[in-house]
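Participant: no sequence on this one, just coordinates:
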């Protein structure tokens, strides 16, 4: 069973077609890069996946649950990291996670255990007592990923999670999330416009002007030079 299945999803913004019959599936334990230039439709698709709005047509299934027919069950199987930060910078790392745990119905020892495990998984345990405002951009992102894992989802969605970070931080976060997919069996959908975040053995979906241009293993799609292939497909600026 696919962890995430997107079938014929179509959406319009007024007269503009933002998504045109987008279809692909991602299996458990796979890191899937949703690669496309700015304006390709990545954020529109993430808005649909998180029920911020409903598509004009199509179907989304999350861990076997239809997003339209069983939204609560489907959403409960998802962890989400949005492009814009949603941390409370005045709280410590630990308090941020405990607050989010409470939103999921966890409290007391259970919340503490989940927060500690999630921070340890992302290499953030030693920073639990620090205020979020004191963290650098890379550590804030790790904290947001840890927070998204508190309820132990089956599917992890990340919308341009490395925007604004330096190259070393981007590489570290990408490596962490790859390990989550492999070691924890998570279904990962990672939206990006940066080719260097994609590994040859990743599942790759290239999205441009609302349409899927390519879908398969990144190494097979890009050959020896994924950057050149991506630019040729989309006409994006290098």
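Facilitator: The structure has been received and is ready for your questions. As the structure is a computational prediction, the values presented were derived from the model and not from experiment.
Participant: rest of the way, CA atoms for contacts and neighbours
Facilitator: Noted.
Participant: what separates the longest helix anywhere in the chain from the chain centre, distance-wise?
Facilitator: Counting residues, the longest helix in the chain under DSSP state H turns out to be helix 167-184. Helix 167-184 has its average C-alpha position 12 Å from the chain's average C-alpha position, going by Cα atoms, centre = their mean, to the nearest Å.
Participant: could you point out which element follows that helix?
Facilitator: Following helix 167-184 in sequence order, the next helix or strand is strand 187-192 (DSSP states H and E).
Participant: after that next one comes which helix or strand?
Facilitator: strand 203-208.
Participant: Show residues contacting the longest helix of the chain.
Facilitator: Outside of helix 167-184, the residues within contact range by Cα atoms under 8 Å, 6 or more residues apart in numbering are 28-31, 122, 138, 141-142, 162, 186-188, 197.
Participant: As a markdown table, these with distance to residue 15 and neighbour count would be great.
Facilitator: Output for the contacts of helix 167-184, formatted as a markdown table (distance: Cα to Cα, whole Å; neighbours: other Cα atoms under 10 Å):
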| residue | distance to residue 15 | neighbour count |
| --- | --- | --- |
| 28 | 36 | 20 |
| 29 | 38 | 20 |
| 30 | 35 | 20 |
| 31 | 33 | 27 |
| 122 | 43 | 21 |
| 138 | 38 | 19 |
| 141 | 35 | 25 |
| 142 | 38 | 24 |
| 162 | 31 | 22 |
| 186 | 37 | 23 |
| 187 | 33 | 28 |
| 188 | 32 | 29 |
| 197 | 33 | 18 |
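Participant: Use this one as the comparison:
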């Protein structure tokens, strides 16, 4: 383990799909116990970056460290500290929430007795304790997303990756999922990288990384990046999308 104090540290990462460069020399940091928003329009490279962090793709350039562990040299240690909520659903719709969580606990090598206690805890954390025996197919969109977060938390990760976690949700459910993520950070010390294209999900105090066409355009405190023009206008100006 290195002395890296960040929950996630990415340096000089690029990725190509044939002749198309999807990511170009990307560097960013997610501090421990912090909420970092990764803002970009569809096609900016957010999902590609998440795929590299989770080793769905192999990073051939640069470095990715999770909790101080190098993802290429120490993949088991790095991935053990990572919980992921993908854009696409990852739970079996025909099983109950509890059955899904039991399955994922077994994948992480959590013993049955410990899994039972952990499942009760994460369901309480995401306000789904009373829905444990409900089939995933019977959940509302917001409940389904909260169940996905419970699944991601089952092995007590240090870092949550959430890729467009509010896509398809109504305004109320979107606010609930975002508030839950912020509550987990405040109450449990979890860190989060929140990928989104929705400006309203970003607060002035948040750390913000703007990704556009595979490149990091700006990184810093959201209020500073927004400046006097506001975040939407600043984003449009720096990406050239206002033209």
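Facilitator: Done, it's in. Just so it is clear, the structure is predicted and the values come from calculations on it, not from any experiment.
Participant: Got a TM-score for the two of them?
Facilitator: TM-score for the superposed pair, counting by TM-score structural alignment, normalised by the length of the first structure: 0.97. Supporting figures: 238 aligned residues with a Cα RMSD of 1.3 Å.
Participant: Over in the second structure, find the residue span the longest helix of the first structure aligns onto.
Facilitator: In the comparison with the second structure, helix 167-184 of the first structure aligns to the range 171-188 (TM-score structural alignment).
Participant: And the matching stretch, what's buried?
Facilitator: When neighbours are counted by 16 or more other Cα atoms under 10 Å, the buried residues of stretch 171-188 of the second structure are found to be 173, 174, 175, 176, 177, 178, 180, 181, 182, 184, 185.
Participant: With stretch 89-107 of the second structure instead?
Facilitator: Neighbour counts using 16+ other Cα under 10 Å place 91, 96, 97, 98, 99, 100, 101, 102, 103, 104, 105 of stretch 89-107 of the second structure among the buried residues.
Participant: likewise stretch 205-213 of the second structure?
Facilitator: In stretch 205-213 of the second structure, counting by 16+ other Cα under 10 Å, buried: 206, 207, 208, 209, 210, 211, 212, 213.
Participant: Which two among those are spaced furthest apart?
Facilitator: Largest separation among those by Cα to Cα: 206 and 213, giving 22.2 Å.
Participant: So residue 156 of the first structure lies in a helix, does it not?
Facilitator: No: checked against DSSP: H, G, I helix; E, B strand; the rest coil, residue 156 of the first structure lies outside a helix; its state is strand.
Participant: Give the aligned equivalent of it in the second structure.
Facilitator: Applying TM-score structural alignment, one finds that residue 156 of the first structure aligns to residue 160 in the second structure.
Participant: All the strands of the first structure, residue numbers only.
Facilitator: According to DSSP state E, the first structure carries its strands in the segments 4-13, 16-26, 31-35, 57-62, 65-66, 78-81, 155-159, 187-192, 203-208, 211-217.
Participant: Determine which of these approaches residue 149 of the first structure most closely.
Facilitator: With respect to residue 149 of the first structure, and counting by Cα to Cα, the nearest of the strands of the first structure is strand 78-81 at 6.0 Å.
Participant: That closest one maps to which residues in the second structure?
Facilitator: Across the second structure, the stretch matching strand 78-81 of the first structure (TM-score structural alignment) is residues 82-85.
Participant: Residue 47 of the first structure versus the most centrally placed residue in the first structure, what's the distance?
Facilitator: The first structure has residue 158 as the residue nearest its centroid, 1.8 Å off, counting by Cα atoms, centre = their mean. The span separating residue 158 of the first structure from residue 47 of the first structure equals 12 Å under the rule Cα to Cα, to the nearest Å.
Participant: ok, now residue 105 of the first structure?
Facilitator: For residue 105 of the first structure, the distance to residue 47 of the first structure equals 24 Å [Cα to Cα].
Participant: do the same with residue 226 of the first structure
Facilitator: Between residue 226 of the first structure and residue 47 of the first structure the distance, using Cα to Cα, works out to 27 Å.
Participant: Pull up the gap between residue 237 of the second structure and residue 212 of the second structure, please.
Facilitator: As judged by Cα to Cα, residue 237 of the second structure and residue 212 of the second structure stand 12 Å apart.
Participant: Which position in the second structure pairs with residue 68 of the first structure?
Facilitator: Using TM-score structural alignment, residue 68 of the first structure lines up with residue 72 in the second structure.
Participant: ok, its match - how many residues close by?
Facilitator: Residue 72 of the second structure is surrounded by 16 other residues when neighbours are defined as other Cα atoms under 10 Å.
Participant: Over to residue 64 of the second structure?
Facilitator: Counted with other Cα under 10 Å, residues neighbouring residue 64 of the second structure total 25.
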